[in-house]
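Chemist: only geometry, no sequence info:
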């Protein structure tokens, strides 16, 4: 078992799409202190091919944000890792929305740069290109969705709140779509 495997197991078991943790909680999971560089350098938390990041990335997660001063990290799910191996006689094949990708992009519809981004993401995260495309699309829309939900929450406090459909129309018009 690798040094960061307990963190990977925790994240794998999580049903959340986002998992905020205090550094002290990570240390508690690991049963040992984080290295001092984790408290000093944001790069320690980078989603690169290092032992710590490989653990959470193999589990289908990425570090989304790090607050060194507050000693907090936020992980976001990037994909649901595929089960290792084939089902044994007592197991059934995976089912549900993650069993097979639903994205179908006709060949030639994406330019070379977009295809390279998808290929790199798939290789980096150990998933197929359809899963990579889905994760990239989801990440691209995440900031927009977060801002929309923040606005909806803020408006819910007001007596004269605007409908969510109206907010979406305003966003569309503001973005020139």
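Modeler: Structure received. What you see is a predicted model; the values in this text were computed from it and never measured.
Chemist: for the rest of this, base every contact and every neighbour count on C-alpha atoms.
Modeler: Will do.
Chemist: what helix or strand is residue 19 on?
Modeler: Per DSSP states H and E: residue 19 is located in strand 18-22.
Chemist: putting a second one here so we can go through both:
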């Protein structure tokens, strides 16, 4: 047990002064603080390529809803000349970070590229209703992963697990098809398949090493299976208001799921499934090391 002392002050006024005993670790206490005080944390997103961070910081600090910058303005912010493709091809300014690492410079702080001319780029702040937050946990207190994701502009991005033990999520979902990756180049898995409000048919991993995800969604209930008939896990989740709760796997080898989601149901179920697979993969790797 640890002694916890909390003291909050505003100027010279003491707002809270309390002391108690707790079994929680310092890391767990820090994670709980936003919930204790009713705060809503923005999910940590993968950082933009370091050299584009000055643009990201400039957009973060702006109070405007629309900004038009010339290529010269952007180059002055960055301190180097933009690549030739940025001035020739509209695709360089894509609002998808898949294959365009520079896009994180405007997507992470909540902006998108609204237009590009021969000499300028117009950035537009994304509306709050276009950004849907998914948070929660898959697994228990000791063996589990938190998830902090954002569904925005046809992309599911963010992080599952912790800062050290966990994986970045970068998925593109468009016209009922999902494609992308969970984790890095060497450790992680590809995600590819079909995603609709009624049905999910997705492959998590490669053709040889991976698992199929097949889920039916009906009347606020999601049921199906991750993996094959023998080596697989049943999935059953139920939506109540903005929460999805249930279990992936059986009574002994499975994991509980509790999600708070503003995103469509099929996006929330996909988030739960990729978190479960990432957790299971990491637990298996740790056991084999």
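Modeler: Good, I have the coordinates. Computed from a prediction, not measured in an experiment: that's the story for all the values here.
Chemist: can you give me the TM-score here?
Modeler: Overlay of the two chains. TM-score (TM-score structural alignment, normalised by the length of structure 1): 0.46; 96 aligned residues with a CA RMSD of 3.3 Å.
Chemist: counting by contacts, list what the strand holding residue 19 of structure 1 packs against.
Modeler: Using 3 or more CA pairs under 8 Å, 6 or more residues apart in numbering; DSSP states H and E, the elements in contact with strand 18-22 of structure 1 are strand 72-77.
Chemist: what does the strand it packs on contact?
Modeler: Identification of contacts with strand 72-77 of structure 1 by CA atoms under 8 Å, 6 or more residues apart in numbering yields 16-23, 60-67.
Chemist: can we see that at 6 Å?
Modeler: Contacts to strand 72-77 of structure 1, defined as CA atoms under 6 Å, 6 or more residues apart in numbering, come from residues 17-23, 60-66.
Chemist: put the buried members of these into a PyMOL selection.
Modeler: Applying 16 or more other CA atoms under 10 Å to the contacts of strand 72-77 of structure 1 leaves a buried subset, and the PyMOL line that selects it is:
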select buried, resi 18+19+20+23+60+61+62+63+64+66
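Chemist: looking at the contacts of strand 72-77 of structure 1, spot the one nearest residue 133 of structure 1.
Modeler: residue 60 (14.6 Å; CA to CA).
Chemist: now the strands for the stretch 151-289 of structure 2?
Modeler: 155-161, 166-174, 177-183, 188-195, 199-205, 210-218, 221-227, 232-240, 243-248, 255-261 (DSSP state E, counting those that start in this stretch).
Chemist: mean neighbour count, those strands: which tops it?
Modeler: strand 155-161 (a mean of 25; mean count of other CA atoms under 10 Å).
Chemist: relative orientation of that one and strand 177-183 in degrees?
Modeler: Note on geometry: by axes from the mean of the first three to the mean of the last three CA atoms, to 10 degrees, strand 155-161 of structure 2 and strand 177-183 are set 30 degrees apart in direction.
Chemist: next, the angle from strand 155-161 of structure 2 to strand 166-174.
Modeler: Here the directions of strand 155-161 of structure 2 and strand 166-174 differ by 160 degrees (the same axes, to 10 degrees).
Chemist: what's strand 155-161 of structure 2 packed up against?
Modeler: Counting contacts by 3 or more CA pairs under 6 Å, 6 or more residues apart in numbering; DSSP states H and E, strand 155-161 of structure 2 is packed against strand 144-152, strand 166-174.
Chemist: JSON lines for these, including distance to residue 282 of structure 2?
Modeler: Formatted as JSON lines, these follow (distance: least, CA to CA, whole Å):
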{"stretch": "strand 144-152", "distance to residue 282 of structure 2": "10"}
{"stretch": "strand 166-174", "distance to residue 282 of structure 2": "8"}
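Chemist: ok, which of those strands comes nearest residue 112 of structure 2?
Modeler: Per CA to CA, nearest to residue 112 of structure 2 of those: strand 144-152, 10.2 Å.
Chemist: who's in contact with the closest one?
Modeler: With contact meaning CA under 6 Å, 6+ apart, strand 144-152 of structure 2 is reached by 43, 130-138, 156-161.
Chemist: which residues sit against stretch 20-36 of structure 1?
Modeler: Residues from elsewhere that reach stretch 20-36 of structure 1, judged by CA under 6 Å, 6+ apart: 6, 71, 72, 73, 74.
Chemist: quick one on the thing from earlier: quick one: closest of the strands of the stretch 151-289 of structure 2 to residue 272 of structure 2.
Modeler: That would be strand 255-261 among the strands of the stretch 151-289 of structure 2, by CA to CA, at 7.1 Å.
Chemist: show me what that closest one is packed against.
Modeler: strand 131-139, strand 243-248.
Chemist: can you redo these as JSON lines with distance to residue 68 of structure 2?
Modeler: Formatted as JSON lines, those follow (distance: least, CA to CA, whole Å):
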{"stretch": "strand 131-139", "distance to residue 68 of structure 2": "22"}
{"stretch": "strand 243-248", "distance to residue 68 of structure 2": "39"}
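Chemist: can you tell which of the ones you listed is closest to residue 10 of structure 2?
Modeler: Closest to residue 10 of structure 2 of these is strand 131-139 (CA to CA; 30.0 Å).
Chemist: helices of structure 1, residue ranges please.
Modeler: 5-13, 23-30, 36-40, 51-58, 112-125, 129-156, 164-174 (DSSP state H).
Chemist: okay, those helices, which one's buried deepest?
Modeler: helix 51-58 (a mean of 20).
Chemist: coming back round to it: output the contacts of strand 72-77 of structure 1 in JSON lines; the columns should cover distance to residue 52 of structure 1.
Modeler: Listed next are the contacts of strand 72-77 of structure 1 as JSON lines, based on distance: CA to CA, whole Å:
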{"residue": "17", "distance to residue 52 of structure 1": "20"}
{"residue": "18", "distance to residue 52 of structure 1": "18"}
{"residue": "19", "distance to residue 52 of structure 1": "16"}
{"residue": "20", "distance to residue 52 of structure 1": "16"}
{"residue": "21", "distance to residue 52 of structure 1": "15"}
{"residue": "22", "distance to residue 52 of structure 1": "16"}
{"residue": "23", "distance to residue 52 of structure 1": "13"}
{"residue": "60", "distance to residue 52 of structure 1": "13"}
{"residue": "61", "distance to residue 52 of structure 1": "12"}
{"residue": "62", "distance to residue 52 of structure 1": "11"}
{"residue": "63", "distance to residue 52 of structure 1": "11"}
{"residue": "64", "distance to residue 52 of structure 1": "15"}
{"residue": "65", "distance to residue 52 of structure 1": "15"}
{"residue": "66", "distance to residue 52 of structure 1": "14"}
